[in-house]
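# Just to be clear, the model below is a prediction. Sequence and coordinates:
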Amino acid sequence: MESSIHTKFDNSIIIPELAKEPVEPHINLRPQNFDEYPGQERICENLKVYTQAAKLRGKMLDHCLFHGPPGLGKTTLAGIIAKTMDCQMKVTSGPVIERAADLMGILASLESKTILFIDEIHRLPANVEEILYSAMEDMRLDILIGQGPTARTVKFDLPPFCIIGATTRAGAISAPLRDRFGIQEHLDYYTPAALSKILLRSAKIMNTHLEEDAALLLSKRCRGTPRIANQLLKRVLDFALVSNKVTIDCDIINQSLNRLGVDSEGLSLMDREFLKIMEERYQGGPVGLEAIAAALNEEKSTLEDVYEPYLVYRGFILRTARGRMLSDSGKMHLNNI
């Protein structure tokens, strides 16, 4: 079905080639099975074995913990596991569960063979974590009724279920909770080759022609993160649409990312400000993250969770006992901008 696309910049622009199937904002780019999930091959191969073994036994999969930087596909992996196991999946997050009663209500409502996905599981309050111990290990809830000498514990059996936890801070999870996850996997940043496959697949789903060399070029500027790759692809498609370009090539990639402030290494404006503050105000360090946050007028937790991991991964920043230091490669990158 062809339709015309008009923009507020030029009402005469008509691009039927890009308008055959308009891209909807809610289009699902998530892989639906392990074979569509490039970049974490070792983890996928292991999970294939674990899920197949669980199905052969007629049992639920062991509890899983996925940790790593944001945007690497932890939620997607949970969805693939649920689909592979033919289970329904309920989704919640650590900050939402404020009281032990909240978690008890969620667990008590679970049907047999349900996967409970808890995002940001490291943010569960300590008293809520304690409820999970017996639930994960013995498949039961120990509910305390009453107070003082008349208090008694009632055991509530739970149906077979699996908890999949996702976190960007595995170290913030208490050891007793972490030890109850039989499957623990760390997701690494993706290579440009893996991201290129993801971008080509996403472009196909969005009914867009992305040249292979353009996909590889874009993949090198996505911070090793599929979520960022798909976000940038959508923005490039916006620029291509307004520029009346049917094919996404290297030229439109470079033009779009330059306007978005994304440099050749995938660093954003805030990333570069991070490095500039260290070089110009603190002579390359060492400097504490609190001082950098104050200089950038940004929350320390945001710098620590969003910006710093990739800068450390690329070797632009060094973490030392005395604070953060700007590396030689970080200084070289600033000089080349």
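Okay, I see it. Numbering: from 1, shown residues only.

# from here on, contacts and neighbour counts on C-alpha atoms
Will do.

# Contacts for stretch 228-238 next, please.
For stretch 228-238, the external contacting residues (Cα atoms under 8 Å, 6 or more residues apart in numbering) are 71, 195, 199, 202-203, 218-219, 222, 248, 252-253, 256-257.

# how distant is it from the center of its chain?
16 Å (Cα atoms, centre = their mean, to the nearest Å).

# can you pull the buried residues of that stretch?
Ile228, Ala229, Asn230, Leu232, Leu233, Lys234, Val236, Leu237 (16 or more other Cα atoms under 10 Å).

# Ok, stretch 89-102 next?
Neighbour-count burial for stretch 89-102, counted by 16+ other Cα under 10 Å, picks out Met89, Thr92, Ser93, Gly94, Ile97, Ala100.

# and the comparison structure, right after this:
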Amino acid sequence: MDEHEHDDEASLELSLRPAKLQQYIGQDALKNNLSVFIEAARMREEALDHVILHGPPGLGKTTLANIIAAEMNVNIKTTSGPAVERAGDLAAILSSLEPGDVLFIDEIHRLPRFVEEILYSAMEDFFIDVVIGQGDEARSIRIDLPPFTLVGATTRFGSLSAPLRDRFGVQLRLQYYDLDSLKLIIERTADIFEVAIPENSLDELARRSRGTPRIANRLLRRVRDFSMVKGEEAITLDTTNYALKVLEVDPEGLEPVDHKIMRTIIGTYGGGPVGLETVAVSIGEEVVTLNDVYEPYLIQRGFLERTPRGRKATAKSFEYFKNIDLT
């Protein structure tokens, strides 16, 4: 791919994200509430109250943060919890904000606690205290901040400290998308990519996308590759099924790690209950990855249960995996 083609593809990637709330597909209850909060803030000519967006990865939290800034007609500054290592880093970002700006912190649950504490006064009273100098010459100065909106995103809402969590006046949980919403998202992406996709291929892609727009768009891009190499005018169902098979995405949208999890629980531990840490060690994955990325979908699809004694395979999972060699 030459530089011009790469730039064109990058522009297409950016265009996949809707810019306005009206263009955002799915999450209807969340959108309706958010539109009211935004409109009320605009009517009062105030900054929107602080917003926390939580839910599984890939559901549109970053997109919504950018939409909030666009709807409020303000600038957005973006960072992430792991990137803000020192109190001074956060103080520098906060002191650069203009009135009404949006500060978006992705993975906000990963902020160091001593950095997080700076946010308390910033969110509640719009000031921060900064210590300058060292030793006997150290002194604290107060920096006033303009009213701003903090938008935090997290896959681990329960990991937020209570003082931080309670300072978010707007708390919104994103749910997995239904098939109709996913089909609309895939159709929109296909239009942007200028690729034809018939209804049967659309259905199959949506069904295997784990209720997640990010995955739906990723799978569409890969299936498009197979279709393009075959010289098809439209993405056929045969090509869709073949591509998803070689990509190891099964009819339920389960991927190899999902299969490893369930094989371990069913085959090694008789269906459980078994601790997630034990499963993680058995398959060579990190606990946080299983907890944040894979487990929510397995639970949502009815394959896995959380119990006080650990994770347990359901009757549905035994039925689904009965023809798979678990030894």
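Nice, thanks for sending it over. Remember, predicted model here, so these are calculated numbers, not experimental data.

# sorry, back to before: which ones among the buried residues of stretch 89-102 of the first structure lie within strands?
Met89, Thr92, Ser93 (DSSP state E).

# Give me the distance between the residue nearest to the spatial centre of the second structure and Asp238 of the second structure.
With distances taken as Cα atoms, centre = their mean, Pro57 lies nearest the centre of the second structure, 2.9 Å away. Distance of Pro57 of the second structure to Asp238 of the second structure, computed by Cα to Cα, to the nearest Å: 29 Å.

# Assess the claim that Pro82 of the second structure and Val115 are in contact.
No - here Pro82 of the second structure lies out of contact with Val115, judged by Cα atoms under 8 Å, at a distance of 10.9 Å.

# If you tally nearby residues, what's the number for the alignment partner in the second structure of Ile173 of the first structure?
The pairwise alignment with the second structure assigns Ile173 of the first structure to Leu160, based on TM-score structural alignment. Here the number of neighbours of Leu160 of the second structure (other Cα atoms under 10 Å) works out to 17.

# Not counting residues beside it along the chain, what's closest to Leu160 of the second structure?
Leaving aside its chain neighbours, Leu160 of the second structure sits nearest to His109 (5.4 Å; criterion: Cα to Cα, 6 or more residues apart in numbering).

# Run a quick neighbour tally on the counterpart of that neighbour in the first structure.
In the first structure, His109 of the second structure lines up with His122, judged by TM-score structural alignment. His122 of the first structure has 24 neighbouring residues, counting by other Cα under 10 Å.

# if I look at whatever residue of the second structure lines up with Ala108 of the first structure, how far off is Leu298 of the second structure?
The alignment partner of Ala108 of the first structure in the second structure, by TM-score structural alignment, is Ser95. Taken as Cα to Cα, the spacing of Ser95 of the second structure relative to Leu298 of the second structure amounts to 43 Å.

# More neighbours: which of the two?
Leu298 (20 against 14).

# Is the aligned residue in the first structure for the more buried one within a helix or a strand, and which one?
Alignment note (TM-score structural alignment): Leu298 of the second structure maps to Leu311 of the first structure. Using DSSP states H and E, Leu311 of the first structure maps to helix 308-313.

# before we move on, what about Asn28 of the first structure?
Asn28 of the first structure belongs to no helix or strand, assigned by DSSP H and E.

# So Ile143 of the second structure, which state does it fall into?
strand (DSSP: H, G, I helix; E, B strand; the rest coil).

# Counterpart of it over in the first structure?
Matched to the first structure by TM-score structural alignment, Ile143 of the second structure sits across from Phe156.

# ok, now Asn66 of the second structure?
By TM-score structural alignment, Asn66 of the second structure lines up with Gly79 in the first structure.

# wait, isn't its match in contact with Met89?
Yes - using Cα under 8 Å, Gly79 of the first structure makes contact with Met89 at a distance of 7.3 Å.

# how close does the aligned partner of Val195 of the second structure in the first structure sit to Glu41 of the first structure?
Applying TM-score structural alignment, one finds that Val195 of the second structure aligns to Thr208 in the first structure. Computed as Cα to Cα, the Thr208 of the first structure to Glu41 of the first structure distance reads 26 Å.

# Looking at these two, which is more packed in?
When Thr208 of the first structure and Glu41 are compared for neighbours, Thr208 comes out ahead with 20 against 13, by other Cα under 10 Å.

# ok, the match of Ile143 of the second structure to Ser196 of the first structure distance?
With distances taken as Cα to Cα, Phe156 of the first structure is found 49 Å from Ser196 of the first structure.

# Kindly report the same for Thr302 of the first structure.
Relative to Ser196 of the first structure, Thr302 of the first structure is positioned 28 Å away (criterion: Cα to Cα).

# Looking at these two, which is more packed in?
Ser196 (24 against 11).

# Identify all contacting residues around the helix or strand hosting the more buried one.
Ser196 of the first structure is part of helix 192-205 when elements are defined by DSSP H and E. Here helix 192-205 of the first structure makes contact (Cα under 8 Å, 6+ apart) with 29, 38-39, 209-210, 212, 215-216, 218-220, 224-226, 229-230, 233.
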